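>>> Give me a model of this one.
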Amino acid sequence: MSNAPAAAGPAAYVPPPPLTGSARTWGTIALSAATFMNVLDTSIANVSLPAIAGDLGVSPNQGTWVITSFAVANAIAVPLTGWLSQRVGQVRLFVLSVLLFVVASWLCGLAPNMTTLIAFRALQGFVAGPMIPLSQGLLLSSYPRVLAGLAMAMWSMTTLIAPVMGPLLGGWITDNLSWPWIFYINIPVGLVAAGVAWSLYHKRETPTRQLPIDSVGLALLVIWVGAMQVTLDIGKENDWFHSGVVVALAVVAVVGLALFLVWELTDKHPVVDLALFKKRNFWAGALALSVGYGLFFGNVVLLPLWLQQYMGYTATQAGMVMAPVGLMALVLSPWVGKNLSKFDPRKFASFAFLVFALVLWMRSRFNTQADLATIMVPTIVQGVAMAFFFIPLVTITLSGIPPERIPAASGLSNFVRITAGAFGTSIATTAWENRAALHHAQLVESIQAGNGPAMAALQGLSTAGLTSEQALAQVNRLVDQQAFMLAANDVFLVSAIIFMALIPLVWLSHPLPSTAGSADAAAGAH
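Alright, predicted model coming up:
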């Protein structure tokens, strides 16, 4: 009998039962809306940068710090989610995160100069950090075990569609209203999401405990993540490791990471729960998800760049080419979620990687005569891969993790994924430019007196009234177009090969307890 009080203590915390009926529907809508708003803000400012930079009197290069400041602060805050949620409570932290995001968005819209805007964007990115991991945890607690796959399907649809919608919505708002409205639109969405979430979840709050602040771990996290993110953002402009600044930042990032790992693995109350990597399903799932996402995101950035710079597409047209990527994902994600309990999620993830590889192989066959339909087909097919990608891999990653550690696990896996996306973008664009320089040199070598077609082209341009310099400039533009197309093909083909190589990684994870239990595992034993 003397043990009875202990049984009722925090150690015996029993998660509340799943929501039912309209409460579950509204909970899903509120959590998804907050996630959508957050993910949208990572890409909505991209197409508005020229307008923002012009209005605030700075160069477009300086304007890129509007994106960088958000990304750096967000990357620092995401892995802190598990630690913060234990101190504050998951529901309170989520609602507070949404409300602070609304305030930061309002301040961004009011910013009178670039310095202030960058500061408010950093604030916005930091307070947004816990939103995505906690929305995962709260959504899983809202659904019974057997429907956990469906819950993850609802969640993943917002994270898949928002990055595509961002540039389209940002462009339309900038053209038809003014750039501050890309931030103001968050205010009504955030207030409604916070209000609904609080009304439904405040009685389902998780227990809290007063953990000491790991100030050394937090400081090291800020230093190495900040240095790494800035290295990735300014590297290409500064010719990477030919720049002393980039080298210094990279050294700070590597040394900071090494010290951070040593400190966090030996501290009693680490700010980031690295012990999660001892679980095979966590590290195998997180690694497969992150590398796959990095490849996907790098190519999502590369395709519109190539279309706009070398195929004559406007920003809106390039956005329209990317828009259908979410169509098949929207249609298939609910089916994948409902049927995840009947299949081994490793098979679904393997299928996703095969389809991604097929899509990128199709793109590697593009040429400068590719019409809109040819470019659109792989984009539509890619939606199939996306539907089978996020849900099974998140299920594998979070399998077998108890409810109280779900925020920490979700925060850490999302941090690795976001970081991989930043790496993917930098590597893809740098490789594209380097390969283009190589192809340009090889193509130029063939333009000489002995090359009949090249001489005929120059002769034709001269006959049309161009001077020899103008004719050579015109030929150089054609060579540039061809070189960057061939370079894009190279990046697409290598990405396809890496996707194929990721399939064995998925199978390093343990099979989930049973096919019927695959959704249970995702729910983290709720």
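>>> contacts, neighbours, all on C-alpha from now
Will do.
>>> and residue 47, what does it touch?
Applying Cα atoms under 8 Å, 6 or more residues apart in numbering to residue 47 gives the contacts 167, 170-171, 315.
>>> Could you measure from residue 162 over to residue 169?
10 Å (Cα to Cα, to the nearest Å).
>>> Name all residues that make contact with the spatially closest residue to residue 502 that is not a sequence neighbour.
Excluding the flanking residues, the one nearest residue 502 by Cα to Cα, 6 or more residues apart in numbering is residue 288, at 6.5 Å. Neighbouring residues of residue 288 by Cα under 8 Å, 6+ apart: 393, 502, 505-506.
>>> In strands, which of the residues you listed fall?
Here DSSP state E is the test, and the contacts of residue 288 give no hits in strands at all.
>>> One more sequence to fold, the one below, so I can look at both together:
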Amino acid sequence: MLTVSIMLATLMQTLDSTIANVALPHMQGSLSASQDEITWVLTSYIVAAAIATPLTGWLSDRLTVKRLLTISVVGFTIASALCGLSETVAQIVLSRLLQGVFGAALVPLSQSILLDVNPREKQGQAMAVWGMGVMVGPIIGPTLGGWLTESYSWRWVFFINLPIGVLALAGVAAFLPAKEPKRGIAFDTFGFATLALAIGALQAMLDRGEQLDWFGSKEIVIEALLASVSFAFFVVHTATAGKVSFFKRELLRDPNFAVGTFFIFVVGAVLYATRALIPPMLQNLMGYPVATAGLVTAPSGAGTMVAMLLAGKLLRRVDARLILLAGMSISALALWQMMHYTIVLSPSDIVWPGVVQGFGLGLVFVPLSTLTFSTLTAELRADGTATYSLMRNIGSSIGISIVQTLLTRYTQVSHANLAAHVTVFDPTVQSMLASSSRLGMAILDQGITQQSAMIAYVDDFKLMFVATLVAIPLLVLIRSPHAPSPGDVASHAAID
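Below is the predicted model of the structure:
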């Protein structure tokens, strides 16, 4: 029951990372907002969650895990209701900020709790259950959001969190053991302020860069400078602050945790970038309705769920690094299939590569989570899970920003290259221009634009394919889990 309650809270938060995307046009009309204003509905949530995530470790020590999780679930549920009741852009942006602040701790806390309440031999299965909420939520979010928006209203994209939040709160209150808070914990204000400013500026830059033409905009330049300078101050401060440091340097001394956080960065970039590319490709190039686009992309979530259940059982018998290798290889295979997409695709051409990629990512996520925390002491888990979640989110933001930017540029370059080979001496072009010059030119330009956009999508898939292959050799840096440490034994004894 505790696992179910925790996963409800996790699913609620991960769904909201993508469920509102498809409802933005409806929100824009209902709230009389401009395009620039309505994007802050997404940006405010992402930035607030990114800034608040690093606080999870300190707050869990100061308040205890149960109190912090209770506050987070209650705050997130109330903020969701406020989002659904909003009548102006300012109200919904403020409500989304609250959602991000309260929801930031849900994912890292859920992972930390499941690692604590399960002995080492069952942690693989626990990570499989946790991974379902984290990985499947963002995948089914757009499909569920599109259905709720079309069938009811965009407000139900937020109201759906209310029953989930109530059930999660009841379960946490009833089944999560209470502990005594740690007293006398110093807070590194300067360290947190510099890290929060760096993360907030980076997320804002990544989210708005494509709209504002990147460094052609003063806003993006200012955000880039803020992120760079703040992060430099944070690194220097952390290296010289001694024991009173916001970021626990012991995390980086654990090779498994350091390599694992890099891998989750890559997984976040590849997964979310692919999810960001496929729906607009289907709708803009191939004329798929929103609902149909959601239906053909949703089966990838089924592949992920099956793989996670399988990986949770295999971890007892097979070296986790071999499962991780298989998952990375299968994910690369799916991207290789996507590299061969053309402008003419059947639904099965979309479904099966998505299922293959979902299956591969499911095999990656479970052993990766298990190996990353297998050598980390129980005292560092709350901070470790917060850092782990933060790197996944930053990876997804960077991945989406890169592929969207390159998509625009690749389309322009491909259009110029294709147009250069179109001449009036070509018999096909002559036949198109024979009846009506303007109509023929418009049809020809539309065809060139579609083909150039398809080439750009394929080039993006190639980039992600290469990034996945480059990350595979780093598996040699991960060590096999050792026997349970005294900290783990003490942790389980205290829970029991």
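>>> What does the TM-score come to for these two?
TM-score for the superposed chains, counting by TM-score structural alignment, normalised by the length of the second structure: 0.95, backed by 491 aligned residues with a Cα RMSD of 1.9 Å.
>>> quick revisit: mind checking the SS state of the residue nearest to residue 502 of the first structure?
helix (DSSP: H, G, I helix; E, B strand; the rest coil).
>>> Aligned to it, what sits in the second structure?
Counting by TM-score structural alignment, residue 288 of the first structure corresponds to residue 263 in the second structure.
>>> try residue 367 of the first structure
So residue 367 of the first structure corresponds to residue 342, using TM-score structural alignment.
>>> likewise residue 447 of the first structure?
That one, residue 447 of the first structure, aligns with residue 422 by TM-score structural alignment.
>>> separation between that match and residue 19 of the second structure?
Distance from residue 422 of the second structure to residue 19 of the second structure, by Cα to Cα: 42 Å.
>>> Pick out whichever of the two has more residues nearby.
residue 19 (23 against 13; other Cα atoms under 10 Å).
>>> Could you list the buried residues of the helix or strand in which residue 415 of the second structure is found?
Counting by DSSP states H and E, the element that carries residue 415 of the second structure is helix 381-419. Within helix 381-419 of the second structure, the residues that count as buried by 16 or more other Cα atoms under 10 Å are 381-407, 410-411, 413-415.
>>> ok, now stretch 258-266 of the first structure?
Along stretch 258-266 of the first structure, these residues count as buried under the neighbour rule (16+ other Cα under 10 Å): 259-260, 263-264.
>>> quick one: which of the residues you listed is nearest residue 201 of the first structure?
Distance to residue 201 of the first structure across these (Cα to Cα) is lowest for residue 264, with 31.8 Å.
>>> The closest one: which element?
helix 244-266.
>>> Where does that helix end up in the second structure?
The aligned range for helix 244-266 of the first structure is 218-240, by TM-score structural alignment.
>>> quick one: the matching stretch to chain centroid distance?
Relative to its parent chain, stretch 218-240 of the second structure has a centroid offset of 23 Å by Cα atoms, centre = their mean, to the nearest Å.
>>> hmm, who's touching that stretch?
With Cα under 8 Å, 6+ apart, stretch 218-240 of the second structure has contacts from 191, 194-195, 197-202, 204-205, 208-209, 212, 214-215, 245-247, 249.
>>> give me that answer again for 6 Å
With contacts defined as Cα atoms under 6 Å, 6 or more residues apart in numbering, stretch 218-240 of the second structure is touched by 191, 194-195, 198, 201-202, 205, 214-215, 245.
>>> mean per-residue distance, it to the first structure?
Compared with the first structure after fitting, stretch 218-240 of the second structure has a mean deviation of 1.4 Å; criterion: mean Cα distance after the TM-score superposition for the first structure.
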